[in-house]
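Asks: quick one, fold the following:
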Amino acid sequence: MIAQRIRTNRFSLRLRLLLILLSSSFVLMIIATFAILAEHHQQSHKASQQEVLSIGSLVQGSMSRAIRMQAHDVIEEIEAELQAHRRIKRVVRVSENAVVIDAYHPQFIGAPAQQLLAGLNKELLAKASQSGLLASEFVESANKYIVYIPLVVPAVELGKPQRQVLLFEFEHKDDWQQALQHRWLELLLALILLTTAGLLLWWYLQQKIASPIEQLLQAIENVHLGKTFVITPVEPLSELGQLTHAISNMVTRRQQDEVELLKLSAVIEQSQDGILITDKAGTINYVNSALISLSGYQRSELLGQNPRIFGTAKTPNTTFAEMWAALNAGKAWSGEFINKNKSGIEYIERQTISPLRDSQGKITHFVGIKRDITEEKALAQRLHFLAYYDVLTHLPNRLALLEQIAVAQQQHAMQGLLMVNIDRMKFINDARGYSYGNQVIQGFAERLNELHSHFLAHLGADSFCILLIATDKIALNTLCQQTAEKVQLACKQPLLVQDDALVVSCSLGISITNNLVVGDELLQRAETAMHIVKRQGGNNLAYYNDVDGKQALVMFQTEKALRLGLERNELQLYLQSQLDEQGQLAGAEALVRWQHPNEGLISPGLFIPVAERSDLIIALDNWVLQQSCQLLANWQQQGRKLTLSVNISPRHVRHADFVSDITHLLDLYQLDATALVLEVTEGILVEDIDASITKMQTLAALGVQFAIDDFGTGYSSLSYIRNLPVQELKIDQSFIKGIPLHANDVAMVTTIISVARQLGLRLVAEGVETAEQNAFCQREGLWAQGYFIDKPLPVAAWQQRWFTP
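Replies: As a prediction, this is how the structure comes out:
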């Protein structure tokens, strides 16, 4: 479209080039014509001057002689010949004072002669008369030459010659038509050359300028239509080629800028943040869709307005002062406003305002990015509450307590911490449910809050902490003791929970420290003291001491080292023999020992209780089971019919994988399961009785034997034992120790033997250390196990003793 307009536009470059060429040709032709005419004019003047001089020279000599000789006839004849010349009009002879002496014809005397004399150049006449040289002048108005021919005549007086001048008019003819007729061939040749040069110049301009410009315009038009700008400069090094290259770069850069601008515009329009642009005076020039949605105004209602339209007068003046201070300094500013939308609903808004500058660096506009953070602020407050407060009681939590301790330490104050734990909370939850239990915790929290303690925190579940601060240790001890007594006294008052008057007790652990102990350690010490009270039955208080802390640390370090020991295979299997009633080897009990790389052999009395309190006991049981089953498989392959007893923790029995752990080993080693005896304590009868019996029955169906270890010392129930798939009872060594000297021990063991025989169970006596005890076992038909027979030995040493002939 643009190129078509260029072709038809009367101001187009192509038309202008054509007009310039035509005008130039016309001007050149006129110049050539004028040059020819000028040359012809010059040549005609030159010819006239030569002819005048030639006639004058002939006439001067002839006329001068005729005058000296007084030959009037000759004079008249000369004048007649001059007058007869086709271009000589008038012939007059005058004196040096310009007085007419004679003429060829009387009509040239008088007024006509005076007309001629009136047009004479007196100076030229005098000069010609005095010098004796011919002279002429051209009278342009009459297109004629006046010729001055000086004549010398005989002197009238002696020594004084008389001077005369012969004048005649010579008509000058300058015929330009004739000149053109004589030079038409030259003009035609010049016209042909000019036309050819014009056409060549037209073709060159067309090819090198007009067409490339047309292509350039077409390429620009394609860009305008959304097409790609494609053009190849004809001459890249020429000015037009460089211009095309520059335009191409400019168009490419513009297209890239437009793409980026479209992206930016799309981002701005699709942004969830409200965006507005104002001029330097604060007049709104632009708003995006998000701002329209945020404010409730239409675009037309915002354009031309001031951002004060959103204000509520609730934003502090200091905020505006800080904003303008930053913007006037040319810096971006971010802050919060309390604004309102069109409906008058207020919201909290975070806004970032940045100045925009022109190419000279002057601020021309401001751009503001607005976001409604009302929900964000509410969420932040909620998160802050969740981070620092307990949801159930709305009391500060553990994190808030630690921060409060840190603040007190920064102030170099003495801190005392009371850890308060509700006794038997698990029993309450199991009996009445967690909803009831939560109400108990809430009521207990309100009771503690009524004490107006310095700082009360709920650590979760049934544990609370009271932070006390004093200036010295004596005052702090007194304050801790008084607060603990208040807590115990408050616990004696019933809590009203769902119309129940519930009295709860609590265990208190007290830790007193200074700035040398961090908050976590202070809390740990109070918790350690509270656990001591718990183990002692609860409903009491205890102060933390270093012995308790060291014992807890030892247990922690032992657990950590035992976990590594299991991974590094530092455990060893030991065996202790079991003899039947005839005193023959009937089996052995598998025992675990820990060969620590630095501490040496560690007694199971140190690490087994630690394992029982953690999940390590299951891993430990599985290790002993695997080693024992592998050993049993070797014995059975050798044809040895011996039993191997393995102690199993009640936690392992209650574990979901207990049965699969045993069956996997039976399948792996292809064992006769009757040789494997699993020793369990009476603790399995305390919790989860039915599930434990079911698991034991499943394994018993495969042939696995079960034994009750340490029988008589724990929770003994003959009805449960009757229902258990048990084949063996192990009498605790505390009863065997008094045999045969103490009648009570003998009576107790005799009773156990009677019960076992009634139930058809095998009896094993533990702790047989004397010959009398061993003889008692054989006499009563008991299996014997103890130091009298042998001490626990490593597997290799045990097999060497009992299997070597």
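Asks: C-alpha from now on. contacts and neighbour counts both.
Replies: OK.
Asks: which helix or strand contains Tyr787?
Replies: Here Tyr787 is covered by no helix or strand, with elements defined by DSSP states H and E.
Asks: for comparison, sequence B:
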Amino acid sequence: MPSSFFAPSRGVPEAEARYAVFGGSILYWALGWGVAASLETRELHWYIAMATAPIAWIAWGLGWLRSWRSAAWWLAWAMIAVVAALSWNSKAEQTTLFLNLVVMVVFCGWVLGTRAALGMSLAAIGLVVALVLHEKLKWLQFLGMSYTIGFFLWVIYIERRRYERQLHKQQKSLEELSQHKRQVALLYQAVDQSPDSVLIVGLDGRVRYANKSFATQYGYSSEEVIGRPSLEVSVNGLSADEHRSMRETVHSGGVWRGTLHNQRKDGSTVTESVSISPVYEDGQLSSFVEIKQDVTDRLQAEEYIAFLQNFDGLTQLPNRYALARLLEKLLLQSRVGRRANSISPSIWHAMLVVDLDRFKKFNDARGSAWSDALLQALALRLRTLVPETAFVARTTADQFAVVIENAGSSRQESRLQAYALASDLLLALDFLDIHHEGVERVPISCGIGFTVFPFVEPGLKVDATEHIMRRCSVALSQAKNQGAGKIHAYSEALAETAHRHLQVEKGLHEALEHGHLRLFVQHQVDMFGKVAGMEALVRWQHPQEGLISPAEFIPIAEESGLIIPLGDWVLEQVCLLLTHPRVKAGGYTLSANVSALQFQEPDFVSKLTALLQRTGVDATRLTLEFTESLLLTDIEAIIRKMVALRALGVQFAIDDFGTGYSSLSYLMRLPIQEIKMDQSFIRDMQPDAASGALVQACLMVAKSQSLRVVAEGVEELAQTHVLQAWEPSILCQGYLFSRPIPAEQWLQDTDKLSDALLTEL
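Replies: Coordinates of the predicted model:
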């Protein structure tokens, strides 16, 4: 908005300028022709007055072709020119001419703005000054003219400021109104496209507005909903009490919220979270807003999540968490009953764990889809086999638990009840009909371990859920160890065995770390009693328990994987022993046992090669012994490793020959140099019995392949005579010649021990 007289003002808008030019030009035209009509003769004034018509036409043309502001400028300057012409050769009244000048100043000020009015004023005053200087006017008339123009300029300025102020306010109001309209349109669009159903309901309870989501959700068109009661089409799931509570809440200014099962147009039901809020106009309650969100899927998801917390998604059986809660409840009931009666519990419960035999092999052979179908079939079968009151749960991938409440009034009775159920299950679980890509009957077997509770084990104060599960796990492990399709009950002896197993495994870790292992050797002698070689044996010197038998810790090392670092330690000690001067001088060979797990390690060949290079051992004096179980894995990979080590000079021997299940065709392909007959053959050997024939057969196989033979477990002199009669080059190993002794002791007493062996023969 202009702040001073000289500040620019653009005048009226283009549309208003058009009306001003039309009106001004017509009046100007009429005035000119009126002047012409008043003249009696056709002189210059008459022609000038008649020229007002073409001047008006030209103004109209400029307005249409260019702009009406240009037309206003043309009209103003044309009028100045006409006034100047008439005034210069005037026989007319000067006052009328000057009045035209004032009118033009006012016209320009209004239509074109204050700056245009100022310019027109200067032009008019300049014309008057020229007329005074040419004695056409007097200075008094100049002063009157100037005063009049100045006065009107001031009036124009004041009015223009007021007009422009009002115009500015109107423009601002229009902008605010336009902004409000845009916001309202945006809000309307957001509400109309909202995924939630939105309705506006009047105080009479009838719908005034419903967005698209409501129409889509409920199947109504907008025309069908508007004017109908909300209780019929929107919140028809409200009960009478809920409706009354909602009205009270909203009328008091609060927001009512709830979850309703509303009915659509087609009669189907939708579960919605509903929020109803009051709307005020001028401080008075005018309507309500209903906002509804479909929560059917969310509630179903929440229910499914809650289901998965307690049930297995595959078999629909209770899961391990639900099983634990049941056990805790039963134990709590027993403790409460015991405190109330102050006696031992008279009610015992039983828990069985059923585990599928060879499930991993089935999964590897048939795939996860078939395995899932198998587990579903087993779950269904278990539900039909156990009593209705029994609780069946899936605890792990292929394990199921069965809890029998009130199995008996004594521990023995409940154990018998559990064993009877386990036996029935084993008899019934022989085949399963699997429904996957058709129906297939699959033979199965299960291992079952069970325990009873509440039972307080020695060293514990109370029975607990984890103790029950542990006891069942221990019993199941024992059943699986006995073979497929076995049952085993928990006993304290099993717990002691499992505890001892953990102790040995933990102690073996410490033995490897702190150097508690010792290397022992046992001689291998020929028919003359001369030491031809030795077998290296590992012993565990426990700090508190002394020497622990390898029969106890070797199987645990195999099971836990500790056999690999244990075997690496033995090989390193054997290589160090082979570098000893006495061993070198005697030309002894050393044999070391290698487990299948250790030999199957991908870097076994590279590690042993590096060890031989580091110690500088003659590899031909090292013999690696392995059992036939090694050949049950990838035989081609085994042969490649043996060939690689044989190229270094390492020799191989098959330990416990004849006790395994390997094919003789495989044995013939192996680069072996020695076989060791198991001590069970030697112990039961009788020349005329089947055992003797078996030993002779082994000797014949060895001779056909030019292999050395070592007989283990030789404890009687008669055994050596028979063996040497059958095979003079045979080597004997056993207590008859020497027990295993520490390697360091053997190095000290080498000569003495050799003499003793010769004397023995």
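Asks: wait, is Gly282 of the first structure part of a strand?
Replies: No - according to DSSP: H, G, I helix; E, B strand; the rest coil, Gly282 of the first structure belongs to no strand; its state is coil.
Asks: and the closest residue to it other than its chain neighbours, how many neighbours does it have?
Replies: Spatially, and ignoring its direct neighbours in sequence, Gly282 of the first structure is nearest to Asn306 (5.7 Å; CA to CA, 6 or more residues apart in numbering). Using other CA atoms under 10 Å, Asn306 of the first structure has 15 other residues around it.
Asks: which residues touch Asn306 of the first structure?
Replies: Gly282, Thr283, Ile284 (CA atoms under 8 Å, 6 or more residues apart in numbering).
Asks: so Gln94 of the second structure touches Ser87, yeah?
Replies: Yes - counting by CA atoms under 8 Å, Gln94 of the second structure touches Ser87, with 7.0 Å between them.
Asks: which of the two has more neighbours?
Replies: Shown here are Gln94 of the second structure and Ser87; by other CA under 10 Å, Ser87 has more neighbours (21 against 16).
Asks: out of the contacts of Asn306 of the first structure, who's the most crowded?
Replies: Busiest of those [other CA under 10 Å] is Ile284, holding 20 neighbours.
Asks: for the residue most central in space within the first structure, which three-state class applies?
Replies: The first structure has Val267 as the residue nearest its centroid, 15.2 Å off, counting by CA atoms, centre = their mean. Under three-state DSSP, the three-state class of Val267 of the first structure is helix.
Asks: in a helix, Leu167 of the first structure, correct?
Replies: No - Leu167 of the first structure: not assigned to a helix; according to three-state DSSP it is strand.
Asks: and it, how close does it get to Ser54 of the first structure?
Replies: In this structure, Leu167 of the first structure and Ser54 of the first structure are 15 Å apart, going by CA to CA, to the nearest Å.
Asks: among those two, which residue is more densely surrounded?
Replies: Remark: of Leu167 of the first structure and Ser54, Leu167 carries more neighbours, 24 against 12, as counted by other CA under 10 Å.
Asks: so that one makes contact with Leu151?
Replies: No - the pair Leu167 of the first structure / Leu151 is not scored as a contact, 10.4 Å apart, by CA under 8 Å.
Asks: show me where the stretch 701-805 of the first structure has its helices.
Replies: For the stretch 701-805 of the first structure, the helices defined by DSSP state H, counting those that start in this stretch cover 718-723, 733-736, 743-759, 771-780, 795-803.
Asks: name the next helix or strand following the helix or strand hosting Arg161 of the second structure along the chain.
Replies: For Arg161 of the second structure, the host element (DSSP H and E) is helix 139-192. Reading on from helix 139-192 of the second structure to the C-terminus, the next helix or strand found by DSSP H and E is strand 197-202.
Asks: tell me what angle that following strand forms with helix 139-192.
Replies: Counting by axes from the mean of the first three to the mean of the last three CA atoms, to 10 degrees, strand 197-202 of the second structure lies at 120 degrees to helix 139-192.
Asks: tell me the first helix or strand C-terminal of the longest helix along the first structure.
Replies: For the first structure, the helix reaching the highest residue count under DSSP state H is reported as helix 13-68. Later in the chain than helix 13-68 of the first structure, the nearest helix or strand by DSSP H and E is helix 72-84.
Asks: so where is that following helix in the second structure?
Replies: The aligned range for helix 72-84 of the first structure in the second structure is empty, by TM-score structural alignment.
Asks: now for that helix, which elements pack on it?
Replies: helix 13-68, strand 88-95 (3 or more CA pairs under 8 Å, 6 or more residues apart in numbering; DSSP states H and E).
Asks: so can I have JSON lines of these showing distance to Ala387 of the first structure?
Replies: Below are those laid out as JSON lines (distance: least, CA to CA, whole Å):
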{"stretch": "helix 13-68", "distance to Ala387 of the first structure": "78"}
{"stretch": "strand 88-95", "distance to Ala387 of the first structure": "134"}
